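Q: got a predicted model here, sequence first, then my questions.
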Amino acid sequence: MSKVELLKRLSDKPLSRKETDLFVNRESEMNLLKEIVEYHSFGIFGLCGRTGSGKTTLLNMVSSKEEKIVPISLVYRESSDSILYNMLYSLAENFLKTKGLEKLAKQIKEWITKEVSTVRGFSLGVSLVGSANLDSGKTTTPRFNIFKAHEYLRKILIQAKKEFGKVVLLIDELDKEKKEEVIKILDSLKFELLQEDVVTIVTLPQSIYKEYIQDRLRMNGVGNLENVIKDVVLIKDLQEHHIKEMLIRRFDKDLEWLEDTSILDVLANFSDGNPRDALWITQKVVIKHIKDKKLTYDSVIETIKEVSEEFLRMLSLTELQRKALNVLKGFSGTREEFVSLLTSKGFARSTAYDIFEKFLTNGLLVQKEGYVKITGKIV
């Protein structure tokens, strides 16, 4: 395999169903999504995980012979209005060639195009001409017809159910929005989406998961999330051996190029369980040493050290924090063990707690299930 082909295999892009051989240890999440599609008759379901954990790939893997799967990528997210229009337009695009839906789909698509061009055209005119030339007493700014958009959304979903029986919407990119905005958007769409035989799976920011669980388990209290989201599938960080397995599959025959397979352990440790980070640093290493006859352990460490130093410069740590980091390199354990280690090296207890919070905030500490660890990005 040429290095060009290797770099393609190391690229961080969502995988298709034809590339399932490159997908590692996501069977549990895939099965949960499959069960949601097959057995639930309605509801909004969340797919949560860190950026780069594989949410889009998981959506790409969803398939069904019985239900109509409709993928929707929210490319335009300037506002909740544009998200609604984007979603409606995507639905219309999906049904343009569907018998019984083509007429309504065409009507919706043409209406949205006209709506957007009117609003955008007016905004462009204001920016070009200048607001001073507009008489505020006589000029009405055109706005999106939200009520009509909601009406169309409900109408096309009802019609789609008549044609297919059950419709599954896979909505991607909403996880790029702030948690508060996501809740607001989903709440505004629940009247249309929460209808029988419409199942919606939407990517969500990871920060929503904890709040959702708290809402679900809270006694004598009602949270807003549980009124909108029926359940959430959490994509957990991969273990280092899973990251290593992923890299082995990506390198394929080019594994022979590696001087030592312990290189994969270093790359996996850098990732902190995130596939995207593993692929990013691996690509960086490969590109830097692409002409080398062998990729050596020392050259990989050298590249990671350069990244580490840049990361630390950006953090602007105090001398005391740098001293603590040197003590803590390779640390993995509980909060109390973290504090205990620093106090044993002469740090005041209150200072140790402050450093813990600081490292957690700036990413030097990574939270895992039941413990924390110093990020593998520091060598």
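A: Perfect, thanks for sending it.

Q: going by C-alpha atoms from here, please, whenever you check contacts or count neighbours.
A: Noted.

Q: how about L170, secondary structure?
A: Three-state assignment for L170 (DSSP: H, G, I helix; E, B strand; the rest coil): strand.

Q: that one and K161: what is the separation?
A: From L170 across to K161, the span is 16 Å (CA to CA, to the nearest Å).

Q: for the helix or strand hosting L59, packing partners?
A: Element membership for L59 (DSSP states H and E) is helix 55-61. With contacts taken as 3 or more CA pairs under 8 Å, 6 or more residues apart in numbering; DSSP states H and E, helix 55-61 sits against helix 27-39, strand 42-49, strand 167-172.

Q: from the contact counts, what lies against the shortest one?
A: It refers to strand 167-172. Judged by 3+ CA pairs under 8 Å, 6+ apart, strand 167-172 is in contact with helix 55-61, strand 68-73, helix 146-164, strand 198-204.

Q: got JSON lines for these, with distance to Q321 and mean neighbour count too?
A: Listed next are the helices and strands packed on strand 167-172 as JSON lines, based on distance: least, CA to CA, whole Å; neighbours: other CA atoms under 10 Å:
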{"stretch": "helix 55-61", "distance to Q321": "35", "mean neighbour count": "20"}
{"stretch": "strand 68-73", "distance to Q321": "42", "mean neighbour count": "18"}
{"stretch": "helix 146-164", "distance to Q321": "52", "mean neighbour count": "16"}
{"stretch": "strand 198-204", "distance to Q321": "34", "mean neighbour count": "25"}
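
Q: out of the ones you listed, nearest to N86?
A: Proximity to N86 (CA to CA) singles out strand 68-73 among those, at 8.3 Å.

Q: this is the other structure I want to compare:
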Amino acid sequence: MTLGALIRNLRKARSWSQGRLAAELNTAFGTNLDREYVSRWERCKVRPGAFYLRCLSAVLDVPLAVLEDDVKRRTFLTDAAGAAIAPVVASDLLSTGFSARLHGGPSPDAWEAKLAAYGTDYMSMGAADIQRRVSGELVVIQQQLDKPQLWSAASRLMTLYAKTFPGSDGSKAVHWYRMAAEAADESQNDAARVWVRGRAAIALGYEGASLGVADVLGDQALAIGADKPSLGLLNAIYGKAHAAALRGNYDTARKLDTRGRRIFDRSGSHEQTSDYAVPYWRLNVFRSLLLARLGDEKGAVEAQDAARRELPAELPRFATHLELHRGLMLARSGDRSRGVAYAQRAMDALPPEKHSLTLRLLMSEIGP
């Protein structure tokens, strides 16, 4: 999150206008600001200097370090410091939820449109931003669950919400993945049931977290949809492949990779920039990490090159994934310090607001 966005969110949490924030600063510190100056901060046209950062820290009741530091700012609203505005956020969510129950919410078609937008946004936005937005949507849709189609939409939103928690936090991410699977069952839609379970399996397997749950959900997806190639089935197969590789079951992982490529030939996506899609470049991101974990340097490099050739330029986070896979290969080959340094350079080159939970987990796997 940018500094301007954080200032705007903190201001709105207090129901202050830009003019009110300027007035509060003027009263407290004898400054001579107006609404337009605050607007320029929030639009990142001007960055507050050290003096104004201290003033904002006092007036908005936020630690100065959060305003000064990119990393602290990204996590502020979802960590303990965010509790300062929690009552306001909770009030808004409760109001939205009751309004949806009393007056109705979006139609099934409108929810599908929202899901499509979130699928695209997830590819480029940070986890904290997506988490806050989707939590509000879940409050609304849970008041509308009187149709199977809405259970389908809810299950996919819940899966996206689960992905905003680190997979290493077995309680939160896994809880939401399991609940999403139950919600998908209520939809009576096998495509949704398979996709939700498959997406959870690849998320956990790719991150190297909760491998047992990745296997269970992957097996469930295979049992439901094995006779019908789909993106959900493809995700499930690669989730299980990563879990097998991390356990040292290399033969199983290779067999699953072969099976996954056959499934992709029948169900791969033309859509390039959605979390609900698996185009050719994304298949090769899955395979790049898998083959790096298997110690297949030649195959991993080929997959990385194939992914880079088609990776959309507007998705730099995934280019960083590929660089971290190469760092993992270096570390696995015995040169851990070089692998860590290579991966860290790739992380440093990516703007901090583009860092994801998955990238941080991959850095941990490469080494301290």
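A: Received it, and whenever you're ready, just let me know what you need. Computed from a predicted model, the values in this text were never measured in an experiment.

Q: any idea what the TM-score comes out to?
A: Aligned and superposed, the two chains score 0.28 in TM-score terms (TM-score structural alignment, normalised by the length of structure 2); 173 aligned residues with a CA RMSD of 6.6 Å.

Q: if we can go back for a sec, of all the helices and strands packed on strand 167-172 of structure 1, which one is nearest V182 of structure 1?
A: Taking CA to CA, strand 198-204 is the member of these nearest to V182 of structure 1, at 7.6 Å.

Q: returning to that earlier point: Serialize the helices and strands packed on strand 167-172 of structure 1 to CSV and add fields for distance to R250 of structure 1.
A: As requested, these are exported to CSV (distance: least, CA to CA, whole Å):
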stretch, distance to R250 of structure 1
helix 55-61, 16
strand 68-73, 26
helix 146-164, 38
strand 198-204, 26
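
Q: looking at the ones you listed, which is closest to T282 of structure 1?
A: Here helix 55-61 is closest among those (CA to CA), at 19.8 Å.

Q: now the helices for the stretch 1-150 of structure 2?
A: For the stretch 1-150 of structure 2, the helices defined by DSSP state H, counting those that start in this stretch cover 3-13, 18-29, 35-42, 50-60, 64-68, 70-76, 86-103, 108-122, 127-141, 148-162.

Q: ranking the ones you listed by burial, who's on top?
A: Among these, helix 148-162 has the highest mean neighbour count (mean count of other CA atoms under 10 Å), at a mean of 24.

Q: which helix in structure 1 runs the most residues?
A: Assignment by DSSP state H gives helix 102-129 as the longest helix of structure 1.

Q: that one packs against which elements?
A: Applying 3+ CA pairs under 8 Å, 6+ apart, one finds that helix 102-129 of structure 1 makes contact with helix 80-95, helix 146-164.

Q: would you turn these into a markdown table with distance to N31 of structure 1?
A: As requested, these are exported to a markdown table (distance: least, CA to CA, whole Å):
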| stretch | distance to N31 of structure 1 |
| --- | --- |
| helix 80-95 | 25 |
| helix 146-164 | 23 |
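
Q: among these, which is nearest R216 of structure 1?
A: Of those, the one closest to R216 of structure 1 (CA to CA) turns out to be helix 80-95, at 25.8 Å.

Q: what's the angle from that closest one to helix 102-129?
A: Using axes from the mean of the first three to the mean of the last three CA atoms, to 10 degrees, the inter-axis angle of helix 80-95 of structure 1 relative to helix 102-129 is 140 degrees.

Q: now the angle from helix 80-95 of structure 1 to strand 68-73?
A: Using the same axes, to 10 degrees: helix 80-95 of structure 1 against strand 68-73 is 140 degrees.

Q: just the buried residues of stretch 333-345 of structure 1, please?
A: Buried residues in stretch 333-345 of structure 1, counting neighbours by 16 or more other CA atoms under 10 Å, are found at R335, F338, V339, L341, L342, T343.

Q: could you measure from the fourth one over to F359 of structure 1?
A: Distance of L341 of structure 1 to F359 of structure 1, given as CA to CA: 15 Å.

Q: likewise for the last one?
A: T343 of structure 1 sits at a distance of 16 Å from F359 of structure 1 (criterion: CA to CA).

Q: same question, the first one
A: Distance check for R335 of structure 1 against F359 of structure 1: by CA to CA, it reads 12 Å.

Q: and for the third one?
A: In this structure, V339 of structure 1 lies at 12 Å from F359 of structure 1, with CA to CA as the measure.

Q: number of nearby residues for I112 of structure 1?
A: When neighbours are defined as other CA atoms under 10 Å, I112 of structure 1 has 20 of them.

Q: got it, and the one 3 residues further on?
A: Under the neighbour criterion other CA under 10 Å, E115 of structure 1 is assigned a count of 17.

Q: for the one 4 residues further on, same thing?
A: For V119 of structure 1, the neighbour count with other CA under 10 Å is 15.

Q: repeat that for the one 4 residues further on.
A: Here the count is done by other CA under 10 Å, and S123 of structure 1 has 13 residues near it.

Q: and it, how far from W111 of structure 1?
A: On the measure of CA to CA, S123 of structure 1 and W111 of structure 1 end up 19 Å apart.

Q: V286 of structure 1 too?
A: The value you get for V286 of structure 1 to W111 of structure 1, if CA to CA is used, is 49 Å.

Q: isn't P275 of structure 1 right up against K244?
A: No: with contacts counted by CA atoms under 8 Å, P275 of structure 1 stays clear of K244, the gap being 9.8 Å.

Q: re the thing from before, looking at the helices and strands packed on helix 55-61 of structure 1, which is closest to I248 of structure 1?
A: Minimum separation from I248 of structure 1 across the helices and strands packed on helix 55-61 of structure 1 (CA to CA) falls at helix 27-39, 18.4 Å.

Q: list the helices and strands that closest one packs on?
A: Partner elements for helix 27-39 of structure 1 (3+ CA pairs under 8 Å, 6+ apart): helix 55-61, strand 231-235.

Q: among those, which comes closest to V4 of structure 1?
A: Per CA to CA, nearest to V4 of structure 1 of those: helix 55-61, 22.8 Å.

Q: how long is stretch 132-149 of structure 2 from one end to the other?
A: Per CA to CA, the first residue of stretch 132-149 of structure 2 is 24 Å away from its last.

Q: let me redo that: stretch 245-253 of structure 2
A: End-to-end distance for stretch 245-253 of structure 2, by CA to CA: 6 Å.
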